[in-house]
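Asker: Dropping a prediction and its sequence here:
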Amino acid sequence: MSTQTATAPVGLEADIRDFVATVRKICESAPTPDQWSPTEPCNDRNTLLRNRLSDAGWFDVAAESYAADILGAAGVELGRALAPLDLIDDLLGHRVALGADIVGDIALTRYAGAGDTVWLCGADSVELVEIVGAEPLCYIDAQSVSSVITKAAAPAELPSAVLDGWIAAMTGYIAGLAVGALDLAGGHAAQRIAFGRPLSDLDSVAKKIADCATATEGLQMAAERRPDAYVLQQAPVAAFRVMRACHQILGGLGFTLEYPLQRYSRRVEALRVWTPAVVTALAASSSPS
């Protein structure tokens, strides 16, 4: 995985650390419960979390020149906390949808309904549209996914600086999902006794944990260094490999609805579908700031 070489401007490092710490505390104070069910449409939007992040300036940062520097690092905390993805998408000014040429026959959106405007992402372009009809669907994750009917809205431009901030935040979010999953797997391996010693002392398990830690650290570093569209396209793939290893470490426990690992892996699986198509379309259509 490659990243751009840009680093945070001199003097901004302390502000980034403070903002990340604030986001972490807010996520801890307003946790997002598991709303997912395999038999009905699910929506994990968290009004309390949104309001507290808004008060802290989460959405205001997107308009600043340093957005990509600060949102990547802070996005890690949202992913670790399994925060709703609408908090990331709203940095774009509108939420996102996948066109029928991506999905096949129908268009899908997340966290949006009739009357909302969304960025409708096709194979190589994006269009701002209004949703005129929405049908909630059962989905692999609690992202309030609906099939939609749309009509063209007034044309709008997506400034490249705004897109850069969203890319950084989403890369950080995906890194945070990997961090959260590894925390669970590592904690379990340290406590689980097998053959008279902790599971983490077994060479095969220790290697898996080390490999996951390396990949996770790489994702975090990428998020903090102004990642580009290519990096974000690859991030869900790297995170999926971490999830797979974590499930192997936890065994059957990781697949139960009572244990939170399945929340991380379901979200990564959903993002493997959405992210490459969305970022490709947005990057092809963004305009200079």
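Answerer: Cool, the structure landed.
Asker: from here on, contacts and neighbour counts on C-alpha atoms
Answerer: Noted.
Asker: Packing partners of the host helix or strand of Val129?
Answerer: Using DSSP states H and E, Val129 maps to strand 126-136. Applying 3 or more Cα pairs under 8 Å, 6 or more residues apart in numbering; DSSP states H and E, we find strand 126-136 packed against strand 117-121, strand 145-152, helix 261-285.
Asker: 10 Å instead?
Answerer: Using 3 or more Cα pairs under 10 Å, 6 or more residues apart in numbering; DSSP states H and E, the elements in contact with strand 126-136 are strand 95-98, strand 107-110, strand 117-121, strand 145-152, helix 261-285.
Asker: okay, pairing it with this:
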Amino acid sequence: MDSAELELLTATLRKTMTTTPSGPALDTALTELGWRELLAEYPESAIRTVFGLLGETGAHASSLNDVMGGGTPALPYAGGAWVVWSPTGPGTALDPELPLRTVPSGRSLPVSAGRRALGWWLVGTGHAMLTLARTHALDRVQFGRPLASFQAVRHRLAETLVALEGAEATLIAATDPLGSLLAKAAAGEAALTAARHCQQVLGGIGFTAEHPLHRHLRRALVLDGLLGSARELTREAGARLRAEGSAPRLVHL
């Protein structure tokens, strides 16, 4: 897939996600656009594009089930819990906007591709929060000056961008299970950094249900726990490196 084709696909997907209701309707729309065929032929481009846009637009679809092999597999969640991505069925929903339901147990599955997908979703969510905070900082005037002119505000926005771009670089470099684990951890940490800084930049309005930030913030918190939270994955990586006594080269520069 060349750059022109990818650009056209991205524009089409973005329009679809912003005009189609999340859930079954969006699942159908993505299927009609050839999401599964794209995943089979160009897996990394498909994952990066679709899940990044899910984060940026605030939409949700069951695409993660496709990445995990199809069906509705039980997925590990933070704290030793298990969940399924299903709009119906027993179990407690983790979030009113996401069809993630708790189940008693599950079986071990290959999770590397799923972690990369969630990583791009988290990065996209972080960029959505950064856009909201940046727009507010440019439009809001305090003490006769735009909020964006204050150094403390600019530092928070800059730190958010650096964290998100660092997570993107880690996701691009991830080619094996350890790299995918570290990339998901970096993306989760970046999204949580974005949530913290952007809420501070937005001030009081960022704590209200009237502003869209709270939806992205909640999405970041829920997605961070899926297939291992940033904290758990960091501990797991550290334990693995201690046990092996060395750190593998993840990127060849």
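Answerer: Cool, the structure landed. Here the structure is a predicted model, which is why all the values come from computation and not from measurement.
Asker: how big is the angle separating the strand holding Val129 of structure 1 from strand 145-152?
Answerer: 130 degrees (axes from the mean of the first three to the mean of the last three Cα atoms, to 10 degrees).
Asker: Now strand 126-136 of structure 1: buried residues?
Answerer: 126-131, 134, 136 (16 or more other Cα atoms under 10 Å).
Asker: Now distance to Asp203 of structure 1 too, for these, in JSON lines please.
Answerer: Formatted as JSON lines, the buried residues of strand 126-136 of structure 1 follow (distance: Cα to Cα, whole Å):
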{"residue": "Val126", "distance to Asp203 of structure 1": "48"}
{"residue": "Glu127", "distance to Asp203 of structure 1": "51"}
{"residue": "Leu128", "distance to Asp203 of structure 1": "52"}
{"residue": "Val129", "distance to Asp203 of structure 1": "53"}
{"residue": "Glu130", "distance to Asp203 of structure 1": "55"}
{"residue": "Ile131", "distance to Asp203 of structure 1": "53"}
{"residue": "Ala134", "distance to Asp203 of structure 1": "51"}
{"residue": "Pro136", "distance to Asp203 of structure 1": "46"}
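Asker: Now tell me what touches stretch 192-210 of structure 1 from outside.
Answerer: 182-183, 185-191, 211-216, 242, 245-246, 248-250 (Cα atoms under 10 Å, 6 or more residues apart in numbering).
Asker: among those residues, which ones are buried?
Answerer: 182-183, 185-186, 188-189, 212-213, 215-216, 242, 245-246, 249-250.
Asker: Among those residues, which pair sits farthest apart?
Answerer: The largest separation in those, counting by Cα to Cα, is between His188 and Ala215 at 19.1 Å.
Asker: biggest helix in structure 2, by residue count?
Answerer: Longest helix in structure 2 by number of residues (criterion: DSSP state H): helix 112-139.
Asker: And that helix, how far out from the chain middle?
Answerer: 7 Å (Cα atoms, centre = their mean, to the nearest Å).
Asker: Show the subsequent helix or strand relative to it.
Answerer: strand 141-142.
Asker: And Val273 of structure 1, what's its match in structure 2?
Answerer: Matched by TM-score structural alignment, Val273 of structure 1 corresponds to Gly225 in structure 2.
Asker: What residues does its match make contact with?
Answerer: 76-79, 81, 185, 188, 231-233.
Asker: Show me which of the residues you listed are buried.
Answerer: 76-78, 81, 185, 188, 233.
Asker: Out of those residues, which is nearest to His211 of structure 2?
Answerer: When those are compared for distance to His211 of structure 2 (Cα to Cα), Gly188 comes out closest, at 22.3 Å.
Asker: So the closest one sits against Ala167, correct?
Answerer: Yes - counting by Cα atoms under 10 Å, Ala167 is a contact partner of Gly188 of structure 2 at 8.6 Å.
Asker: what sits in contact with each of the two?
Answerer: In contact with both Gly188 of structure 2 and Ala167: 119-120, 122-123, 182, using Cα under 10 Å, 6+ apart.
Asker: Dump these into TSV; add neighbour count and distance to Arg242 of structure 2 as well.
Answerer: Below are these laid out as TSV (neighbours: other Cα atoms under 10 Å; distance: Cα to Cα, whole Å):
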residue	neighbour count	distance to Arg242 of structure 2
Gly119	34	25
Trp120	30	28
Leu122	34	28
Val123	35	29
Leu182	23	15
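Asker: Just name the closest of those to Leu100 of structure 2, please.
Answerer: Leu122 (16.0 Å).
Asker: and that closest one, what is it in contact with?
Answerer: The neighbours of Leu122 of structure 2, taking Cα under 10 Å, 6+ apart as the test, are 51-52, 54-56, 116, 128, 164, 167, 184, 186-192, 216, 219-224.
Asker: now with 6 Å?
Answerer: 187, 191 (Cα atoms under 6 Å, 6 or more residues apart in numbering).
Asker: That one maps to what in structure 1?
Answerer: So Leu122 of structure 2 corresponds to Ile174, using TM-score structural alignment.
Asker: Tyr264 of structure 1 versus its match, what's the distance?
Answerer: Between Ile174 of structure 1 and Tyr264 of structure 1 the distance, using Cα to Cα, to the nearest Å, works out to 9 Å.
Asker: Next: Val205 of structure 1.
Answerer: For Val205 of structure 1, the distance to Tyr264 of structure 1 - Cα to Cα - is 20 Å.
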